[in-house]
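S.K.: Provided below are the primary sequence and the corresponding predicted coordinates.
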Amino acid sequence: MTERDSPHISAPRFVVLPVQPGSPPFRLVEVGGEVAGTARSVVDVIEIAQQLGVRHLDLEDPDVIRWVGGDQFTWTLQHLL
């Protein structure tokens, strides 16, 4: 098998971790393996990306962003029950 024939495996630059308890609940956002900030909504994730110079963040591209413990619509602990 050549490299061209092997499956594409990539590590996305952005990783949004599971919802954490808080008032309000939040999710940590990692960029390049380092915590870049906290997000209380998808808007916060986009703002973190913009602060790092990313003008358009494709929230559905698994090569760009990985959502752990839910998707971009998961922002409360009730979603996890």
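M.R.: Okay, I see it.

S.K.: okay, CA-based contacts and neighbour counts for the rest of this
M.R.: Fine.

S.K.: neighbours of the residue nearest to F73 when sequence neighbours are not counted, how many?
M.R.: Using Cα to Cα, 6 or more residues apart in numbering and skipping the chain neighbours, the partner closest in space to F73 is V42 (7.6 Å). When neighbours are counted by other Cα atoms under 10 Å, V42 registers 17.

S.K.: this is the other structure I want to compare:
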Amino acid sequence: MTYSPQFPNPRITVLPVQAGDPPFRIVEIDGEVIGTATEVTDVLLAAAAAGIPVHDLDDPASVRWVGGGKLSWRLH
């Protein structure tokens, strides 16, 4: 039997920080851009509006963070 790792396919994707005043991140739900976020609370509000419960922001099965995790909200 061959082991094949399972890669999570979360419904929520948060893209890298973009330049702006303030800097922001684009949020996708189910592959569609739904808006922007300037802090982690915005991601939770977008998930709630879409009816998606998020119990753990660090769980890769819940949220995919691209270009930095939940604490990355400034350009480097």
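M.R.: On my side now, so go ahead. Bear in mind that the values here come from a model prediction, so they are computed numbers and not experimental data.

S.K.: TM value for the aligned chains?
M.R.: Between these two chains, after superposing, the TM-score reads 0.89 (TM-score structural alignment, normalised by the length of structure 2); 76 aligned residues with a Cα RMSD of 1.4 Å.

S.K.: map the residue nearest to F73 of structure 1 across to structure 2 for me.
M.R.: In structure 2, the residue paired with V42 of structure 1 is V40, using TM-score structural alignment.

S.K.: that match contacts K70, correct?
M.R.: Yes - judged on Cα atoms under 8 Å, V40 of structure 2 makes contact with K70 at a distance of 6.2 Å.

S.K.: what sits against the spatially most central residue of structure 2?
M.R.: Most central in structure 2 under Cα atoms, centre = their mean is V14, positioned 3.0 Å from the mean C-alpha point. By Cα atoms under 8 Å, 6 or more residues apart in numbering, the contact set of V14 of structure 2 is 25-28, 43, 63-66.

S.K.: most surrounded residue in these?
M.R.: Result: R25 is most packed of these (other Cα under 10 Å), 27 neighbours.
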